[in-house]
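In: dropping a prediction and its sequence here:
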Amino acid sequence: MTPRKIVTIIEETLTEGGRPVAPEARVAIVAAVIPNPWAGEGFVDDLTDGIARTASEVGALLAPRVVAALGAPIEAYGKAAIVGVDGEIEHGSGLIHTLQFGDHFRQAANATTLLPAVEKRGTPGITFDIPLKHITDATIRSHHQSVEVRIADAPHADEIVIALAGASRGRPQQRLAPLSSEQ
């Protein structure tokens, strides 16, 4: 698996609602544009071989890059798989919904929760949102957020964009009561 490109995006929110955000809210996204392991094969009944050849390698490539790009401890995280139009959404899901892929990021972030995800099929330049949740407690509302991503020339029809995102904190200026207050 050789990525065609790796894209790193860093977003820093310094003000929200007309007020300063301190410390700033940082989100880092790292995406790899990779060949679809099942491109040109038609319908594949068993995706196991392609997953074994690709998932762990992509997870190992992306996870440390997100940690380095964020430059702060990760408090919220998420993942995405955007499949080119000649592939199936199941191809992206097969790669990112495995421990072979996700455990690289969980270990790098000292996390225990499942990674929230988005999967879809699209053409180059498609916009997608990566959902983020707290790394150890998915019920912490302040960390439920999403980050928008777009890579101008990806995915090609026979590619998959695999992305990880990490946030240094919850939403800026969050004011929702804890979930426990409604139970």
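Out: Done, it's in.
In: going by C-alpha atoms from here, please, whenever you check contacts or count neighbours.
Out: Fine.
In: buried ones in the helix of greatest length in the chain?
Out: Of all segments of type helix in the chain, defined using DSSP state H, the longest is helix 48-70. Buried residues in helix 48-70, counting neighbours by 16 or more other C-alpha atoms under 10 Å, are found at 50-51, 54-67, 69-70.
In: take a look at this one as well, against the first:
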Amino acid sequence: MPGLTLRKQQVSVEEIFHEGGPRVAPPLRRAAMVSVIVNPFAGRYEPDIAPFMETLKPLGLAMARRLVEALGGDPAVVEGYGKGAIVGAGGEIEHGALWHVPGGYAMREILGGAKAIVPSTKKVGGPGARLDVPVTHVNASYVRSHFDAIEVGIPDAPRADEMALVLVMTTGPRVHARVGGLAAADIKGEDGLR
């Protein structure tokens, strides 16, 4: 990817069969991908950082495709998503905000136009920092059963001059979700909320 220096990537898939209650079949699958890149703005203040979002777009698309593949290859099984960034100590929190558009729109495109806003989190942290990435339903943010978070991190990342960019996807609600709210079966699909 031109203009981007990638050091490493990590893909993980978790399968949850039960949470103390009855076993579910198929299991809930939760996938996360982290890409560690050089932060071109580390160590200095740069007033105009927005153009770097264009550089990140191909990475977002590639990561979204890899996550769908990790979950079996069918975008239709993906029901939840989220994104995040950990910026190394030589950067600033705003550098993590550069991931909002390339990460979020990539997942929405790969999933065929998902309607809900992609929840996000970001922070500045050193090697081994962990991030709880929020998850919501891909088409309706008010579907409570899909409110979740996936913890991610890499032991040696991000270094001070790096960023760890994250995308996550899930195949369904929390196992044994039972606290009410809008059900996925009742989504109207009009506004990304309901």
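Out: That came through, no problem. Keep in mind that what you see is a predicted model, and the values were worked out from it rather than measured.
In: TM-score for these two?
Out: Superposed pair, TM-score by TM-score structural alignment, normalised by the length of structure 1: 0.91. Supporting alignment: 176 aligned residues with a C-alpha RMSD of 1.5 Å.
In: counting contacts, what elements does the longest helix of structure 1 pack onto?
Out: Packing partners of helix 48-70 of structure 1 (3 or more C-alpha pairs under 8 Å, 6 or more residues apart in numbering; DSSP states H and E): strand 5-16, strand 19-35, helix 89-96, helix 99-108, strand 159-167.
In: how near is Ser12 of structure 2 to Leu167 of structure 2?
Out: Per C-alpha to C-alpha, to the nearest Å, Ser12 of structure 2 is found 11 Å from Leu167 of structure 2.
In: which of those two has more neighbours?
Out: Between Ser12 of structure 2 and Leu167, Leu167 has the larger neighbour count (other C-alpha atoms under 10 Å), namely 29 against 13.
In: now check structure 1 for the residue matching that one.
Out: With TM-score structural alignment as the criterion, Leu167 of structure 2 lines up with Leu164 in structure 1.
In: wait, doesn't its match sit right on Ala81?
Out: No - the pair Leu164 of structure 1 / Ala81 is not scored as a contact, 9.2 Å apart, by C-alpha atoms under 8 Å.
In: hang on, the earlier thing: following the longest helix of structure 1, which helix or strand comes up?
Out: Next in sequence after helix 48-70 of structure 1, counting helices and strands by DSSP states H and E, comes strand 76-84.
In: matching residues in structure 2 for that next one?
Out: Using TM-score structural alignment, strand 76-84 of structure 1 lines up with residues 80-88 of structure 2.
In: quick check: the residue of structure 2 most remote from its centre vs Ile16 of structure 2, distance?
Out: Of all residues in structure 2, Pro22 has its C-alpha farthest from the mean position, at 28.5 Å, by C-alpha atoms, centre = their mean. Using C-alpha to C-alpha, Pro22 of structure 2 is found at 12 Å from Ile16 of structure 2.
In: also Gly43 of structure 2?
Out: From Gly43 of structure 2 across to Ile16 of structure 2, the span is 41 Å (C-alpha to C-alpha).
In: ok, the closest residue to the match of Leu167 of structure 2 other than its chain neighbours - contacts?
Out: Nearest non-adjacent residue to Leu164 of structure 1, counting by C-alpha to C-alpha, 6 or more residues apart in numbering: Lys79, 4.4 Å away. Neighbouring residues of Lys79 of structure 1 by C-alpha atoms under 8 Å, 6 or more residues apart in numbering: Ile96, Leu115, Pro116, Ala117, Val118, Ile130, Pro131, Ile162, Ala163, Leu164, Ala165.
In: what's in contact with the longest helix of structure 1?
Out: 1, 8, 10, 26-32, 37-38, 73-74, 94-96, 98, 100-105, 108-109, 162-168.
In: between strand 159-167 and that helix, find me the angle.
Out: Per axes from the mean of the first three to the mean of the last three C-alpha atoms, to 10 degrees, the angle that helix 48-70 of structure 1 makes with strand 159-167 is 40 degrees.
In: what's the neighbour count on Phe43 of structure 1?
Out: Close neighbours of Phe43 of structure 1, defined as other C-alpha under 10 Å, add up to 11.
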